[in-house]
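A.B. asks: with the input below, show me the fold.
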Amino acid sequence: VCTQCGCTDIDTDPARGDAVCTGCGSVLEDQIIVSEVQFQENSAGGASVVGQYVSAEGACGKSMNLGGGFHHGIGKESRQITYQNGKRRIQALGSQLKLNQHCIDTAYNFFKMAVNKRLTIGRRSNQVVAACLYIVCRTEGTPR
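C.D. replies: As a prediction, this is how the structure comes out:
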């Protein structure tokens, strides 16, 4: 149950290691430790380990990814998919608002910055897209 809104619809993602309320977007848990080891195959045919490893020597509460080299490639593929989906949604909403291409490109740059700074985790993508377009409209002085 979400401590913020009381919603019982919680999205738990073992690959990311977090639990997010789908009602309000609050991150309820992060760095969830899994007890089993699973492997997942990427589109290039490589394999990666899903889960997190916590050292017995103590990493001071921090966790490391198991199989870091392989998992790193998966993250880049996932990030590229996130970029593509964000660009598509920004383009669609920007055209509905009749924004010029410069504003749409600037909003996409804000979106990429938000993804790189990990500000999109636990937030709905349509709200992030709307916020990026809103920032551009305000900074460019475009009344929408």
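
A.B. asks: only C-alpha atoms for contact and neighbour calcs from this point on.
C.D. replies: Noted.

A.B. asks: distance from the chain centre to the lengthiest helix in the chain, please.
C.D. replies: Using DSSP state H to define each element, the chain has its longest helix at helix 68-96. Taking C-alpha atoms, centre = their mean, to the nearest Å, one finds the center of helix 68-96 at 9 Å from the center of the full chain.

A.B. asks: before we compare anything, build this one as well:
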Amino acid sequence: MSGKKCKHCGSSEIEVDPARGDAVCTNCGSVLEDNIIVSEVEFQENAHGGSSAIGQFVSAESKGGASGFGRAYVGIGQESREVTLRKAREGITALCQQLRLNQQCIDIACNFFKMALSRHLTIGRPANLTQAACVYMTCRTEGTAHLLIDISDALQICCYQLGRIYFKLSRKLCINIPPTGKCFFLYHKVANERAAT
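C.D. replies: You can find the predicted model right below:
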């Protein structure tokens, strides 16, 4: 930052670190700029002779700024979307195993989540509720004997919040959910009574 001075102490000793993407006053320690985006690519050599790019990953699909609010990307070529999908698959798999659902149901729920993510329907919603709503959509479309209360009990989350997210996602994704008849609730009640005895 040639010619620049620290606005806190007036020092002109400013250190720019492209690896961190910031500019720091070496006199007082104030961070003057962060998330600096540079157009050139620099590489550094590690102790084993390999090289890696210096800086932060900025996705071509992002609308300005570095991905992850200035954090360095997680792995070589691994974007935030891939990390989100991996974590969602782990959460969905754990819930489906708890509900004794098969691999086909896990894959369908993950596809529902992927659709929601691509349409930006996951923004502002807790990840576990979105994943649970995708699992419930799968249960309804596949005709399993699970109710919304089963999923909310398994995750210890509010049934009403889960229901609201489920309805919003199913409506926005245009998923045709078959209606639930009274016999389905009776079957569920009898199954729970048998499990209790």
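
A.B. asks: packing partners of the longest helix of the first structure?
C.D. replies: strand 47-50, helix 101-116, helix 125-140 (3 or more C-alpha pairs under 8 Å, 6 or more residues apart in numbering; DSSP states H and E).

A.B. asks: mind putting the ones you listed into CSV with mean neighbour count?
C.D. replies: CSV is the format used below for those (neighbours: other C-alpha atoms under 10 Å):
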stretch, mean neighbour count
strand 47-50, 18
helix 101-116, 18
helix 125-140, 17
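
A.B. asks: got the contact list for residue 108 of the second structure?
C.D. replies: residue 138 (C-alpha atoms under 8 Å, 6 or more residues apart in numbering).

A.B. asks: counterpart of it in the first structure?
C.D. replies: Using TM-score structural alignment as the criterion, residue 108 of the second structure maps onto residue 106 of the first structure.

A.B. asks: ok, the spatially most central residue of the second structure to residue 35 of the second structure distance?
C.D. replies: Nearest to the mean C-alpha position of the second structure, by C-alpha atoms, centre = their mean, lies residue 84 at 3.5 Å. When distance is defined by C-alpha to C-alpha, to the nearest Å, residue 84 of the second structure is 22 Å away from residue 35 of the second structure.

A.B. asks: now residue 134 of the second structure
C.D. replies: Plainly put, residue 134 of the second structure is 35 Å away from residue 35 of the second structure if you go by C-alpha to C-alpha.

A.B. asks: quick revisit: counterpart of the residue nearest to the centre of the second structure over in the first structure?
C.D. replies: Checking TM-score structural alignment: residue 84 of the second structure goes with residue 82.

A.B. asks: then residue 126 of the second structure?
C.D. replies: Checking with TM-score structural alignment, residue 126 of the second structure has residue 124 as its match.

A.B. asks: next: residue 96 of the second structure.
C.D. replies: In the first structure, residue 96 of the second structure lands on residue 94 (TM-score structural alignment).

A.B. asks: that match: how many residues sit nearby?
C.D. replies: 20 (other C-alpha atoms under 10 Å).

A.B. asks: please look at it and residue 105 and confirm they touch.
C.D. replies: No. With contact defined as C-alpha atoms under 8 Å, residue 94 of the first structure does not count as touching residue 105 (9.7 Å).

A.B. asks: which neighbours do these two share?
C.D. replies: Shared contacts of residue 94 of the first structure and residue 105, defined by C-alpha under 8 Å, 6+ apart, are absent.

A.B. asks: sorry, back to before: the match of residue 126 of the second structure and residue 84 of the first structure, how far apart?
C.D. replies: 16 Å.

A.B. asks: with adjacent residues omitted, what lies nearest to the match of residue 96 of the second structure?
C.D. replies: Leaving aside its sequence neighbours, residue 94 of the first structure sits nearest to residue 104 (C-alpha to C-alpha, 6 or more residues apart in numbering; 6.1 Å).

A.B. asks: next, the contact list for the nearest residue to residue 79 of the second structure once chain neighbours are set aside, please.
C.D. replies: Leaving aside its sequence neighbours, residue 79 of the second structure sits nearest to residue 73 (C-alpha to C-alpha, 6+ apart; 6.7 Å). Residue 73 of the second structure is in contact with 56, 57, 67, 79, 80, counting by C-alpha under 8 Å, 6+ apart.
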